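Asks: Just to be clear, the model below is a prediction. Sequence and coordinates:
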Amino acid sequence: MTLVGPVMTSPLLYPLLAGLCSLDGVLPMIPSEAAVLASGVFAHSGTPSVVLVVLATALGVFVGDHLAYGLSRSVLGPRLINRSRHVSRAVAAAGRQLDRRTGLLIVMSRFLPGGRVTMNLACGTARLPLARFSPASAVAAVAWAAYTAGLGFVGGAAFVENPLLGLGVGLGLSFAFGGLIELVRRRISNRKPHPGHPAETLPARAG
């Protein structure tokens, strides 16, 4: 925390947050969430500004979303996606759901582990028009930025004497919330009838 302190009071923090969140759109191993949470923890003391933290983060997320979207529509996109069977399956599964509630899916994916990159790649692969992708991406970026910085801010308020503990609590709550959304999503998916289920085959046979 001694090393992080000077960064949090520097004007360079805001472009740093924007850059990290942009790169995180194509390189998920970058710890942008931890950086935003830490900024929120320190923002409780008045420096940095929590409003500027949210704006810089949202801008970075929005740009990162479009980097992944553009990459998936490029010549290199399919090659990179198909290099990993897990990624290709996840992108294909997300793409099949884009015809229904596109905006809601894009927003919800920001709160799922790995969901942001997968959904953005799926939108690009499916050739979703920017007129539909960009507004949903903007809403998702602002929502995630406010949520993540807010968790850090609350953690900083609750653990004034120990900012590191506030950061840890913020990370824990973020993971728990993402896991809860994923659990709800899986339960909803499991309730849907599968191909070959009697509920689907009966009308065809009756006809």
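Replies: Ah, there it is.
Asks: Every contact and neighbour count from this point should use C-alpha atoms.
Replies: Will do.
Asks: Return the set of buried residues in stretch 33-50.
Replies: Counting neighbours by 16 or more other C-alpha atoms under 10 Å, one finds that the buried residues in stretch 33-50 are 33-44, 48-50.
Asks: what sits against Ser88?
Replies: With contact taken as C-alpha atoms under 8 Å, 6 or more residues apart in numbering, Ser88 is in contact with Ile81, Asn82.
Asks: try this one next to it:
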Amino acid sequence: MLEHLMSVLCSPWLYLIVAVAVAVDGVVPVVPSEALVISLGAMSATGSPHLLALGAAVVVGGVAGDRAAYLLGRKAGARATAGKVAVARAKAERALLRYGGAALLIGRFLPYGRTASTMTSGSVSLPVGRFHLFSMLASVCWAVYTIGLGRLAGATFAGSPLLGAAFGLLLGTILAGVCAIVEKRRGAAAVVPGHEPVAAHHSLSS
């Protein structure tokens, strides 16, 4: 089984699959691209897949998915009025109004934050140049984070790539859970009875 897995990891088609998975995850946040990238990052400790090629595939997929979500947000982003995505979208809009393009970088590491922030960028007409800049930065940072997390786990269990991948997924799940708890507490602390939300400090066009 391990030999078959290694043959797949050595295939150049793997990088295309990664890029597509990351791109689709940016539009439909149900594709487990983070789990895929962390696992492959752990496997890269064995030499396959190639670390730089994997990173490039993740960045390309990230930018492509962000662009698609931005365009979709311009047409239909305001229609998301229910569910977790709608809640994330409301938070993303407040963050965009306050922080501008930097909210894209923050949103990349929050549950549903990527899709919410990119679609909201389109719906509130964040300037395209600023969007592309922060989309690229967010994609690079996310690639370093996910691949690095997997690589750390793979190095910890160098003799067992599959165990390393599992350990990387566990670390990723724990960190995601911590981020979600912190974000939830921050959101609760920001709501003060009898007061209006804090006004935006920066315009989107700045």
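Replies: Great, that's in hand. Here the structure is a predicted model, which means the values were calculated and not measured.
Asks: before we move on, back to that, looking at the buried residues of stretch 33-50 of structure 1, which one is closest to Ala58 of structure 1?
Replies: Nearest to Ala58 of structure 1, judged by C-alpha to C-alpha, of these is Val36 at 10.4 Å.
Asks: name the element the counterpart of Thr115 of structure 2 in structure 1 belongs to?
Replies: When structure 1 is aligned by TM-score structural alignment, Thr115 of structure 2 is paired with Val117. Val117 of structure 1 is part of helix 115-125, with elements assigned from DSSP states H and E.
Asks: chain center to the helix or strand following that helix: distance?
Replies: Using DSSP H and E, the next helix or strand after helix 115-125 of structure 1 towards the C-terminus is helix 130-158. Centre-to-centre, helix 130-158 of structure 1 and its host chain are 9 Å apart (C-alpha atoms, centre = their mean, to the nearest Å).
Asks: what's the helix or strand immediately after helix 130-158 of structure 1 in the chain aligned against in structure 2?
Replies: Toward the C-terminus, helix 130-158 of structure 1 is succeeded by helix 163-191 as the next helix or strand (DSSP H and E). Aligning helix 163-191 of structure 1 against structure 2 (TM-score structural alignment) gives residues 161-189.
Asks: mean distance, the matching stretch to its aligned residues in structure 1?
Replies: Once the two models are superposed, stretch 161-189 of structure 2 sits on average 2.0 Å from its counterpart in structure 1 (mean C-alpha distance after the TM-score superposition for structure 1).
Asks: picking up where we left off before, check contacts around the residue lying closest to the match of Thr115 of structure 2 once chain neighbours are set aside.
Replies: Excluding its sequence neighbours, the residue lying closest to Val117 of structure 1 (C-alpha to C-alpha, 6 or more residues apart in numbering) is Gly25, at 5.9 Å. Going by C-alpha under 8 Å, 6+ apart, Gly25 of structure 1 touches Val61, Gly64, Asp65, Leu67, Ala68, Arg116, Val117.
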